[in-house]
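Enquirer: Mind folding the following:
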Amino acid sequence: MFAASFKMNKLAAVTFLCSFTVLLAIIWIFFAFGVFQPETAQVENLGKYSLKVSDKEETTAFFRQFGLNVDFTNCVQREIIIPEKFDSLYEEYNNLQKSQGLDLSKHKGQNAQQRIYPIITDNRQEYYAVLIVIRDKVVGGHLNTGGIDEPLLNFLGDKA
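Expert: Coordinates of the predicted model:
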């Protein structure tokens, strides 16, 4: 059996504890503020899909995963804050997100960008794709016709 012992003076012990505490705080901040966001999500009907939307090319690829073609020239963007506490409406909306492999509850209280893209279709019906984006990755979104009473659909075109 091998045993080792060592002496540490008080200054070294305090320095070690402070350094360790700072390291833990940095790791917690990275996770709490979504710095380590996944680059893919998985959904049963589609499998694994990319969440990257840092530029037009990646955004086009994101929508093509779902068979969608969007109009970039008429895209509307605005800053939003995902609520700290979800009411019943937001819980229902988050269930829609979960149906496509996403979960907004991991981003409560965070700033995000909402991007609304008109979808280019063969018929005259207007459809919109709404993305909720944090650090160039999709964290939520839906499809709809823009009508107040119209149901929101996931990216696959299904209701939650």
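
Enquirer: all contacts plus neighbour counts: C-alpha atoms, from now on.
Expert: OK.

Enquirer: how about the helices in the protein?
Expert: With DSSP state H as the criterion, the chain has helices at 10-32, 56-64, 88-98.

Enquirer: OK, contacts around Asp55?
Expert: With contacts defined as CA atoms under 8 Å, 6 or more residues apart in numbering, Asp55 has no neighbours.

Enquirer: Sequence B follows; please return its structure for comparison with A:
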Amino acid sequence: MEYGRTDKMFVLTVKTKINNKKKFLFMCAFGLILILAVVFVSCDNTPKSAYCKEIGEYSLSFSTSNDKETFLSYFNVTGQPVTIDNVRIPENFNSTYERYNKIQKAMGLDLNNFKGKTTKRYVYKGKDNYFVSILTYKGKVVGCHKSKELYGSDFVSLLKE
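Expert: Next up is the predicted model:
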């Protein structure tokens, strides 16, 4: 290493010699893989908002307390979750999931993009004695509905009927 100083700047020069081309190629490949891994992990393809005619455009963020309050306010739901668990969206939809996804599409959502993924489900008790279930993936809402039972299959849209 050489250190040099001019009147207005400091210069550091580093000289290296790579004797082994295989080591150099390995390090380049390792660096490329590391960069690709960081890009892959940091990319979030989940939508940030959705649109439906009853509400207009609304945010799907559901990671902070404020995000949750904002999302729930669109559907007049308040309070703390009754339960939080995980739900795996199946790879192949049966008639129940097809019906459920039709409700989601009317709200600007689509579970087809999350087939085979495990989502986090937050269940709230609504003022109208319905249970409101919110499905999230990576902090974004991917599905929601209300039902009379905690885990009921009598689900309906959160939109005003």
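
Enquirer: one step back: would you mind giving the helices of structure 1 as TSV with mean neighbour count and distance to Cys75 of structure 1 added?
Expert: Listed next are those as TSV, based on neighbours: other CA atoms under 10 Å; distance: least, CA to CA, whole Å:
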stretch	mean neighbour count	distance to Cys75 of structure 1
helix 10-32	12	30
helix 56-64	15	11
helix 88-98	17	21
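
Enquirer: How much space separates the most centrally placed residue in structure 1 from Val133 of structure 1?
Expert: The structure's structure 1 has its C-alpha centroid closest to Val139; by CA atoms, centre = their mean the separation is 1.5 Å. Going from Val139 of structure 1 to Val133 of structure 1 by CA to CA, to the nearest Å gives 6 Å.

Enquirer: One more: Thr15 of structure 1?
Expert: Going from Thr15 of structure 1 to Val133 of structure 1 by CA to CA gives 40 Å.

Enquirer: Setting the sequence-adjacent residues aside, check what's closest to the alignment partner in structure 1 of Tyr122 of structure 2.
Expert: Here Tyr122 of structure 2 is matched to Arg115 in structure 1, going by TM-score structural alignment. Closest residue to Arg115 of structure 1 apart from its sequence neighbours, by CA to CA, 6 or more residues apart in numbering: Gln77 at 4.5 Å.

Enquirer: burial count for the aligned partner of that neighbour in structure 2?
Expert: Taking TM-score structural alignment for the superposition, Gln77 of structure 1 sits opposite Ile84 in structure 2. Around Ile84 of structure 2 there are 14 other residues, counting by other CA atoms under 10 Å.

Enquirer: what lines up against Glu91 of structure 1 once you look at structure 2?
Expert: Match for Glu91 of structure 1 (TM-score structural alignment): Glu98.

Enquirer: From what I see, Val87 of structure 2 and Thr118 are in contact.
Expert: Yes. If you go by CA atoms under 8 Å, Val87 of structure 2 and Thr118 touch, sitting 5.6 Å apart.
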